[in-house]
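A.B. asks: need the 3D shape of this:
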Amino acid sequence: MSKQVKAWGATSPEKTEPITITRRAPDDEDVGIDIKYAGICHSDIHTVRSEWREISYPLVVGHEIAGVVSTVGKNVTRFKVGDHVGVGCMVNSCRQCSNCHDGEEQYCSSNLVLTYNSKDPKDGSITQGGYSQYIVVDQAFVLRVPESIPLDKAAPLMCAGITLYSPLNHWNAGPGKTVGIIGFGGLGHMGVKLAKALGSEVTVFSQTNSKKELGFQLGADDYVATSDPDVFSRLSQKFDIIINTVSAEIPLDLYLSCLRRDGTLVQVGAPKDQLRISPHSLYARRIGVNGSMIGGIAETQKMLDLCGEKLIFPEIETIPASYIDEAYERVMKSQVQFRFVIDISTM
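C.D. replies: The predicted structure follows:
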């Protein structure tokens, strides 16, 4: 049967507060999850503030979810009660299109169902996210969290982790490859850790050197301040892959000058304005500019298994639910090192 649960929802673009939501009854393929922790992603803030598209309030956001299985449907074979699991940015897809068949459900061309603010095909309701005590998800979109990963640190891996792992995996980061990470925040610091774990040489591009020491502690081989006028000439044609995690307009042609022949710049940040690039920056050395959006379920599980094996965890600040609005303001001001995680028990 359906279940009433406590949640923390946006009731306007300016405010989140305690609310009660209804979770649908689990069907034979579903897993019921008691949520323990939920990470705060920049996308949550954009959505709450209707900056990407109009939403209907109240809405519960959150797609970095870690918890414990509390119930399973009769056809569920992959999980049992008590398992540590996670849920990321999507909770269903059409499962019929070529992208879904290829294990790239995040690019579903027919009916990608996001963890919040999408239409749930199972009951027609609007999906509600992880700032809540409990969620029901089809087993095909539930991820197993290795025992070596604490649940509070597992939560941000469901979005921040896979958002950086997927392009590193797709463009074959590894031994002998040089990787540049633009930005050293919630996404960027995971890019450093993951690229290093894969065997690449890693450089951080940041506006200043204020986090330089921390960058080296987390695995960076080099850390440069883009305010230094000589940095781009010094790093000319050095990198195989550069991943841009920032959501602001930056002079991309300067970064493209740092790519080797056939190098790739991958955009994962989500700026409001269009990217500006000179065609000369591309054809001079057969440069590619690409985008990437999370990863499929199999790839996300591969990332979690790597993190469990190598003990790769995000740097987090755990907060009570009552602090969400303040946390949003700090995220917008880049005043967090590096990811806020909500302790759901505080609801």
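A.B. asks: only C-alpha atoms from now on, for both contacts and neighbour counts.
C.D. replies: Will do.
A.B. asks: centroid residue for this protein?
C.D. replies: Ranked by distance to the mean C-alpha position of the chain (C-alpha atoms, centre = their mean), the top residue is residue 159 at 2.1 Å.
A.B. asks: if I look at that residue, how far off is residue 338?
C.D. replies: Relative to residue 338, residue 159 is positioned 13 Å away (criterion: C-alpha to C-alpha, to the nearest Å).
A.B. asks: tell me the contacts of residue 222?
C.D. replies: Residue 222 makes contact with 202, 203, 204, 216, according to C-alpha atoms under 8 Å, 6 or more residues apart in numbering.
A.B. asks: nearest to residue 252 among those?
C.D. replies: Distance to residue 252 across the contacts of residue 222 (C-alpha to C-alpha) is lowest for residue 204, with 15.1 Å.
A.B. asks: distance check, the closest one against residue 10.
C.D. replies: For residue 204, the distance to residue 10 equals 35 Å [C-alpha to C-alpha].
A.B. asks: so the two - more neighbours on which side?
C.D. replies: Set residue 204 next to residue 10 and count neighbours by other C-alpha atoms under 10 Å: residue 204 wins out with 27 against 23.
A.B. asks: wait, that one sits on residue 178?
C.D. replies: No - with contact defined as C-alpha atoms under 8 Å, residue 204 does not count as touching residue 178 (11.2 Å).
A.B. asks: buried set for the helix or strand in which residue 262 is found?
C.D. replies: Under the criterion of DSSP states H and E, residue 262 resides in strand 259-267. Neighbour counts over strand 259-267 (16 or more other C-alpha atoms under 10 Å) mark 259, 260, 261, 263, 264, 265, 266, 267 as buried.
A.B. asks: want to put them side by side, so please do this one too:
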Amino acid sequence: MITAKARAVDGPDKPFRAAEINRRDLDSHDVLIEIKYAGICHSDIHTAHGEWGPVNYPLVPGHEIAGIVTDVGAEVTKYKVGDRVGVGCMVDSCGECVNCRKGEEQYCLKGNIQTYAGVDKYGEPTQGGYSTHIVVTEGFVVRIPDNIELDVAAPLLCAGITTFSPLNHWGASPGKKVAVIGMGGLGHMAVQIAHAMGAEVTVLSQSLKKKDDGLQLGADHYYATSDPETFEKLAGSFDLIINTVSSAKIDMDAYFALLTLDGTLVNVGAPGEPLSLNVMSLIGHRRSFAGSMIGGIRETQEMLDFCAKHNIFPKIEVISADQIDEAYERVLASDVKYRFVIDTSTI
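C.D. replies: Next up is the predicted model:
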């Protein structure tokens, strides 16, 4: 077994503490990665706080992982020692179902194996990126382009792919009007990606305090949703709306009214409580309400290459491992521009 240093949490209301965890010895197709940076995702907070169901504590969160390959299994062909690589929200899947064969491993019919809070094929609980090392089968590792620094690469492995995938799937492109609900860790990535795809981009945020940032990142328009006139002015405007909000209840019907005929609202934020809607908001204009979860490995690599080509990088604040609890509090208070990234050398 390989011993790694980590930061773990022992319960929903417990602080993070220093820990040691075991990583499995390398199988023939495994890659050992020395983690350099790990992003903090709102999913980490939901899971650490037990908001998405029972958790097998102690838990080491983290599924935005960027690092360097330090060892490979005997039959590994994709990577070699020294390669710059990343790991996102999943570390394995069945590889056999129709969705896996299509390269949509995130929708594995048998359930993909989550990077943390899951159970791997050996029957062991998975532990995530708030640690110094991780062992992952090569098929679930992606290559980080040379012009993306490892610290800014980390959030791309969740925030980047979570927004790229629906924009790609629903065809954000020239001539399309795209709205992004929320200007946070996910939202600020969606703005940049949609802009690079050629769409006309509007940010719908609770206030205008981040307007300058939104416009600088590529938004064409920026509106405050706290202003009732926003919903009157923008009624029937958008071909596609990406909802990145995961921590606040919103009036879904009000946002459906902003869609054009045949428009789609896609939820990528994952609130801890159910959303409610009036189906008449959809029926009236043949609108669609959809969901999207990360992306497959092939699409994740496509996203990284796209971001490298268009110089799309998350805005980050690098912190030490001792600041994780404070960072969680600040995320919940929307006090971050726009993603915390842990320097794992401080673990």
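A.B. asks: got a TM-score for the pair?
C.D. replies: The TM-score (TM-score structural alignment, normalised by the length of the first structure) is 0.98; 345 aligned residues with a C-alpha RMSD of 0.9 Å.
A.B. asks: nearest to residue 49 of the first structure among the buried residues of strand 259-267 of the first structure?
C.D. replies: Within these, proximity to residue 49 of the first structure (C-alpha to C-alpha) peaks at residue 267, which comes in at 22.7 Å.
A.B. asks: which residue in the second structure lines up with the closest one?
C.D. replies: Aligned counterpart of residue 267 of the first structure in the second structure: residue 267 (TM-score structural alignment).
A.B. asks: before we move on, back to that, next up, the contacts around the residue nearest to the centre of the first structure.
C.D. replies: Residues in contact with residue 159 of the first structure, defined by C-alpha under 8 Å, 6+ apart, are 41, 63, 64, 88, 89, 294.
A.B. asks: which residues touch the nearest residue to the fourth one once chain neighbours are set aside?
C.D. replies: Nearest in space to residue 88 of the first structure, with sequence neighbours left out and distances taken as C-alpha to C-alpha, 6 or more residues apart in numbering, is residue 158 at 4.6 Å. Shown in contact with residue 158 of the first structure (C-alpha under 8 Å, 6+ apart): 63, 64, 65, 86, 87, 88, 89, 300.
A.B. asks: now do the longest helix that the first structure contains: distance to the chain's middle.
C.D. replies: Longest helix in the first structure, counting residues (DSSP state H): helix 297-310. In terms of C-alpha atoms, centre = their mean, to the nearest Å, the gap separating the centre of helix 297-310 of the first structure from the centre of its chain is 14 Å.
A.B. asks: equivalent analysis for stretch 16-23 of the first structure, please.
C.D. replies: That offset, for stretch 16-23 of the first structure, works out to 23 Å (C-alpha atoms, centre = their mean).
A.B. asks: go on, stretch 147-167 of the second structure?
C.D. replies: The offset between the C-alpha centroid of stretch 147-167 of the second structure and the centroid of the whole chain comes to 7 Å, using C-alpha atoms, centre = their mean.
A.B. asks: may I see the buried residues of that stretch?
C.D. replies: By neighbour count with 16+ other C-alpha under 10 Å, stretch 147-167 of the second structure contains the buried residues 148, 150-167.
A.B. asks: ok, now stretch 27-47 of the first structure?
C.D. replies: Judged by neighbour count using 16+ other C-alpha under 10 Å, the buried positions of stretch 27-47 of the first structure are 27, 30-45, 47.
A.B. asks: okay, strands next: where are they in the stretch 1-150 of the first structure?
C.D. replies: Using DSSP state E, counting those that start in this stretch, the strands of the stretch 1-150 of the first structure run over residues 3-12, 15-23, 30-39, 65-72, 84-87, 90-92, 113-114, 134-138, 143-144.
A.B. asks: let me have the ones you listed in CSV, adding distance to residue 53 of the first structure as columns.
C.D. replies: What follows is those, written out as CSV (distance: least, C-alpha to C-alpha, whole Å):
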stretch, distance to residue 53 of the first structure
strand 3-12, 14
strand 15-23, 17
strand 30-39, 22
strand 65-72, 23
strand 84-87, 23
strand 90-92, 18
strand 113-114, 14
strand 134-138, 24
strand 143-144, 28
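A.B. asks: minimum distance to residue 343 of the first structure: which of those strands has it?
C.D. replies: Using C-alpha to C-alpha as the criterion, the shortest distance between residue 343 of the first structure and the strands of the stretch 1-150 of the first structure is 5.0 Å, found for strand 30-39.
A.B. asks: and the closest one, how far from the second structure on average?
C.D. replies: Superposed on the second structure, strand 30-39 of the first structure shows a mean distance of 0.3 Å to its aligned residues (mean C-alpha distance after the TM-score superposition for the first structure).
A.B. asks: that strand: how far from the chain's middle?
C.D. replies: Per C-alpha atoms, centre = their mean, the displacement of strand 30-39 of the first structure from the mean C-alpha position of its chain is 17 Å.
A.B. asks: could you give the angle of it to strand 134-138?
C.D. replies: Regarding strand 30-39 of the first structure and strand 134-138, their directions subtend 130 degrees when assessed with axes from the mean of the first three to the mean of the last three C-alpha atoms, to 10 degrees.
A.B. asks: would you map the helices across the first structure?
C.D. replies: In the first structure, the segments counted as helices under DSSP H are 42-48, 98-101, 151-154, 160-170, 188-197, 212-217, 231-234, 252-256, 279-283, 297-310, 324-332.
A.B. asks: which stretch among the ones you listed comes nearest residue 70 of the first structure?
C.D. replies: Counting by C-alpha to C-alpha, and looking across all of the helices of the first structure, nearest comes helix 151-154 at 15.2 Å.
A.B. asks: mean shift between that closest one and the second structure?
C.D. replies: Here helix 151-154 of the first structure, set against the second structure after superposition, deviates by a mean of 0.2 Å using mean C-alpha distance after the TM-score superposition for the first structure.
A.B. asks: what does that helix rub up against?
C.D. replies: For helix 151-154 of the first structure, using C-alpha under 8 Å, 6+ apart, the contacting residues are 36-38, 66-67, 84, 86, 145, 313-316, 318, 341, 343.
A.B. asks: which bit of the second structure covers that helix?
C.D. replies: Under the alignment (TM-score structural alignment), helix 151-154 of the first structure falls on residues 150-153 in the second structure.
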